[in-house]
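Q: sharing a model that was predicted from the sequence below.
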Amino acid sequence: MLLAEGNQSSGFTFILLGFSEYPDLQVPLFLVFLTIYTVTVLGNLGMIIIIRINPKLHTPMYFFLSHLSFVDFCYSTTVTPKLLENLAVEDRTIAFMGCIMQFFLASIFVVAETFMLAVMAYDRFVAVCNPLLYAVVMSPKLCVSLVSGPYAWGIISSLTLTYFLLDLSFCGSHIMNNFVCEHSVIVSVSCSDPYISQLLCFVIAIFNEVSSLIIILTTYIFIFVTVMKMPSAGGRHKAFSTCVSHLTAITIFHGTVLFLYCVPHSKNSWLTVKVGSVFYTVVIPMLNPLIYSLRNKDVEDTVRKLMNHLTKF
């Protein structure tokens, strides 16, 4: 791989501008993001613990949800601590390999989440359309295979994109106009032609979005048809209610990703990109456990019992 001579030195660094153009907002933004990150960690780890300790939640749906929570926790932890550091100190540098590693890990988790949501759509399809065969179809072996797929494809996609980033040369300005080492900001400071790397990123992003959305839309079309054929209004309401949380998570996640990566870059200001990046890297990992816990009686009962148990000590 052809790296610029500067890339090979241990002192090669990038500067993440983040939100430095708003000096008066550094402290308020730090407090806001710290609060969001705290809620994210507590929410996602709490969801994993709740699912593990409540036997009622030992089902395929909650098995997938626990992995979604794990992905959200890892994704947020990859990005947010560095964001908080840059808001707290004036030194906003990040080492070249540190930046590449952040991009590598973030890519794994965002791709894994994309297809984890598709897997959860398939789970809802089986539960609604084939309820009598649900326990047979969604066997532990199949569940493990369905969860392994998003992780494996996330690693493959990330390795591919990272390889072509490392093939670029970097010289001159090392200033990145963002708070996270995203693909677009890394190639923006490259002094070699990033066309292949940009094209590859666009193709992978489109493939991931289209393929996952095809799975989601297809499953929900079958779910909708099946539910509308139910004779009981109560049955229809119950069936739809099991899908509301998942549909909400899908809409927020895919809506943000489509806006950021599937719209031509020239139409987005850097501020718009930053705000969008904040939403899907910081805010969405916090929202998912809240979305799935609201109006969920089993989760609420487990939290209540856990809190009562803790207060006894």
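A: Cool, the structure landed. Numbers count the residues shown, from 1 in each chain.
Q: hey, let's count contacts and neighbours off CA atoms from now on
A: Will do.
Q: middle-most residue in the chain, spatially?
A: Central residue of the chain (CA atoms, centre = their mean): Val110, 4.1 Å from the mean position.
Q: excluding chain neighbours, what is closest to it?
A: Tyr75 (7.1 Å; CA to CA, 6 or more residues apart in numbering).
Q: next: Ile155.
A: Ile108 (5.3 Å).
Q: helix or strand for that neighbour, which one?
A: Taking DSSP states H and E as the definition, one finds Ile108 inside helix 96-129.
Q: all helices of the stretch 151-300 of the chain, in order?
A: 183-188, 195-228, 233-261, 270-278, 284-293, 297-311 (DSSP state H, counting those that start in this stretch).
Q: tell me which of the ones you listed sits most buried.
A: Among these, helix 284-293 has the highest mean neighbour count (mean count of other CA atoms under 10 Å), at a mean of 21.
Q: tell me what that one is packed against?
A: Under the contact criterion of 3 or more CA pairs under 8 Å, 6 or more residues apart in numbering; DSSP states H and E, helix 284-293 touches helix 26-53, helix 60-88, helix 233-261.
Q: and these: which comes nearest Ile215?
A: helix 233-261 (12.0 Å; CA to CA).
Q: residues touching the closest residue to Gly18 other than its chain neighbours, list them.
A: Nearest non-adjacent residue to Gly18, counting by CA to CA, 6+ apart: Phe179, 3.9 Å away. Going by CA atoms under 8 Å, 6 or more residues apart in numbering, Phe179 touches 16-19, 83, 86, 274.
Q: and the two most separated of the residues you listed?
A: The widest separation within the contacts of Phe179 (CA to CA) is 14.3 Å, between Asn86 and Lys274.
Q: relative to Tyr122, how far out is Tyr220?
A: 9 Å (CA to CA, to the nearest Å).
Q: can you check Phe279 too?
A: Counting by CA to CA, the gap from Phe279 to Tyr122 is 26 Å.
Q: higher neighbour count, these two?
A: For Phe279 versus Tyr122, neighbours defined as other CA atoms under 10 Å are more numerous around Tyr122 (21 against 17).
Q: need the contact list for the more buried one.
A: 215-216, 219.
Q: closest one of the residues you listed to Asp24?
A: Ile216 (42.9 Å).
Q: residues contacting that closest one?
A: 118, 121-122.
Q: just put the residues you listed in TSV and tack on distance to Lys297.
A: Shown next, in TSV, are the contacts of Ile216 (distance: CA to CA, whole Å):
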residue	distance to Lys297
Ala118	24
Ala121	21
Tyr122	23
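Q: try it against this one:
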Amino acid sequence: MVRINQTSIVSEFILLGLSSQTEDQTPLFVLFLTMYLVTIIGNLIIILAIYSDPQLQTPMYFFLSFLSFTDICFTTNTVPKMLVDFLSEKKTISYAGCLTQMYFLYAVGNTDSCLLAAMAFDRYVAICDPFHYITMMSQRRCVLLLAFSCSFSHIHSLLHILLLNRLTFCDSNIIHNFICDINPVLKLSCSSTFVNELVIKTEGLVVLVTPFLFIAFSYARILITVLKIPSAAGKRKAFSTCGSHLTVVTLFYGSIFYVYLQPLSAYTVRDRVATIVYTVLSSLLNPFIYSLRNKDLKRGLKKLMGKRQF
């Protein structure tokens, strides 16, 4: 990726990471390496379980399999660089590398967001309008929803990277984070960031909040419908299919809103904790949340493990 503004002096950035203490680097390396390996293995198992069990060939698990795939991509975009930095004295990243990491951070992250919205729509149709479920959640429509989620997210990410590429960086190059994120990078620019901040507060806010509002609306309608179910068993079954998804949504959006729904000047080092939650922890916990709280998926996992043992 070539910079448009050739007057920029900064050719690389320094990532401060999670800790500046030398004695913390090895324990942090072991911790995040373990989390990364568990994330990869856990999400791969979810994908294999879904595609090896014919009973899981439904729209809900179609989206879940791609959510697991994007979680693998999401954590791979950030954690390997973190692991290298834990063992390096010079924790630097090139200008092009920084923009590339940021591009995939938002492209894959927003794809996750759109997939969560698609899964909420699937649950809404299944519970609130079950007689039209087959037609409304046809294979063609699911593929179109997936294609829209990916293409829209990449266009959104490209817009912010092109605007960021116009800025000049000629003073400090120290990023107070373990990844290249847009807020700490914008704080380093010695040129006007008015356009960037305006786009973040308008287009960025719409892209971030719209899927969440769609999810909230879907589950509000689901809750109303479930409360009308006369049998307690029916209510438990409906809530069991939605509980794991709601847990993932809360974890993912809670941390993202904490980081991004605040003024640029308010961004502090403390936000790195919330950044870890949505970049690393949510991808790690998703397989466990879905497998522990979803009876159908637990059955699929048992079948998969049984095949491997055989």
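A: Arrived safely, thanks for sending. Being a predicted model, the structure only gives us computed values, none of them experimental.
Q: overlay them and tell me the TM-score.
A: After superposition, the two chains reach a TM-score (TM-score structural alignment, normalised by the length of the second structure) of 0.94; 307 aligned residues with a CA RMSD of 1.6 Å.
Q: so which of the contacts of Phe179 of the first structure hold up in the second structure?
A: When those are mapped onto the second structure and scored by both residues aligned by TM-score structural alignment, their matches' CA atoms under 8 Å, the shared contacts come out as 16-19, 83, 274.
Q: which of those residues count as buried?
A: By neighbour count, with 16 or more other CA atoms under 10 Å, these hold 16-19, 83, 274 as buried.
Q: what about the residue of the second structure positioned farthest from its centre, distance to Ile222 of the second structure?
A: No residue in the second structure sits farther from the centre than Pro230, which is 36.9 Å out by CA atoms, centre = their mean. Separation of Pro230 of the second structure from Ile222 of the second structure (CA to CA) stands at 15 Å.
Q: and for Phe29 of the second structure?
A: Applying CA to CA, the value for Phe29 of the second structure to Ile222 of the second structure is 43 Å.
Q: now swap in Ser189 of the second structure and tell me
A: Per CA to CA, Ser189 of the second structure is found 46 Å from Ile222 of the second structure.
Q: Phe152 of the second structure now?
A: 27 Å.
Q: and Tyr292 of the first structure? What does it align with in the second structure?
A: The alignment partner of Tyr292 of the first structure in the second structure, by TM-score structural alignment, is Tyr290.
Q: oops, could you answer that again for Thr80 of the first structure instead?
A: By TM-score structural alignment, Thr80 of the first structure lines up with Val79 in the second structure.
Q: next, count neighbours for that match.
A: 21.
Q: so it is in contact with Tyr36, correct?
A: Yes: using CA atoms under 8 Å, Val79 of the second structure is in contact with Tyr36, at 6.9 Å.
Q: identify the contacts common to the two.
A: Joint contacts of Val79 of the second structure and Tyr36 (CA under 8 Å, 6+ apart) are Val280.
Q: how about Phe13 of the second structure, secondary structure?
A: strand (DSSP: H, G, I helix; E, B strand; the rest coil).
Q: identify the residue spatially nearest to it, adjacent ones excluded.
A: Spatial nearest neighbour of Phe13 of the second structure, chain neighbours left out: Asn173 (4.9 Å); criterion: CA to CA, 6+ apart.
Q: outside of stretch 276-288 of the first structure, which residues touch it?
A: 33, 36-37, 39-41, 43-44, 69, 72-73, 75-76, 79-80, 249, 252-253, 256-257, 259-260.
Q: now tabulate the helices of the stretch 151-300 of the first structure in TSV and tack on distance to Met97 of the first structure.
A: Below are the helices of the stretch 151-300 of the first structure laid out as TSV (distance: least, CA to CA, whole Å):
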stretch	distance to Met97 of the first structure
helix 183-188	12
helix 195-228	18
helix 233-261	24
helix 270-278	21
helix 284-293	25
helix 297-311	41
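Q: any idea which of those helices gets closest to Thr160 of the first structure?
A: Judging the helices of the stretch 151-300 of the first structure by CA to CA, what sits closest to Thr160 of the first structure is helix 195-228, at 8.7 Å.
Q: what about that closest one, how far off from the second structure?
A: Compared with the second structure after fitting, helix 195-228 of the first structure deviates on average by 1.7 Å (mean CA distance after the TM-score superposition for the first structure).
Q: ok, now stretch 244-252 of the first structure?
A: Once fitted to the second structure, stretch 244-252 of the first structure is off its aligned match by 0.7 Å on average (mean CA distance after the TM-score superposition for the first structure).
Q: how much distance is there from that stretch to the middle of the chain?
A: 13 Å (CA atoms, centre = their mean, to the nearest Å).
Q: how about stretch 149-166 of the first structure?
A: 15 Å.
Q: so which bits of that stretch are buried?
A: For stretch 149-166 of the first structure, the neighbour count (16+ other CA under 10 Å) marks 150-151, 153-155, 157-162, 164-166 as buried.
Q: give me the subset of the residues you listed lying in strands.
A: Using DSSP state E, the subset of those located in strands is empty.
Q: okay, these in JSON lines with distance to Met1 of the first structure next?
A: Below are those laid out as JSON lines (distance: CA to CA, whole Å):
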{"residue": "Pro150", "distance to Met1 of the first structure": "28"}
{"residue": "Tyr151", "distance to Met1 of the first structure": "26"}
{"residue": "Trp153", "distance to Met1 of the first structure": "24"}
{"residue": "Gly154", "distance to Met1 of the first structure": "23"}
{"residue": "Ile155", "distance to Met1 of the first structure": "20"}
{"residue": "Ser157", "distance to Met1 of the first structure": "19"}
{"residue": "Ser158", "distance to Met1 of the first structure": "17"}
{"residue": "Leu159", "distance to Met1 of the first structure": "14"}
{"residue": "Thr160", "distance to Met1 of the first structure": "13"}
{"residue": "Leu161", "distance to Met1 of the first structure": "14"}
{"residue": "Thr162", "distance to Met1 of the first structure": "12"}
{"residue": "Phe164", "distance to Met1 of the first structure": "9"}
{"residue": "Leu165", "distance to Met1 of the first structure": "10"}
{"residue": "Leu166", "distance to Met1 of the first structure": "7"}
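Q: alright, calling it a day.
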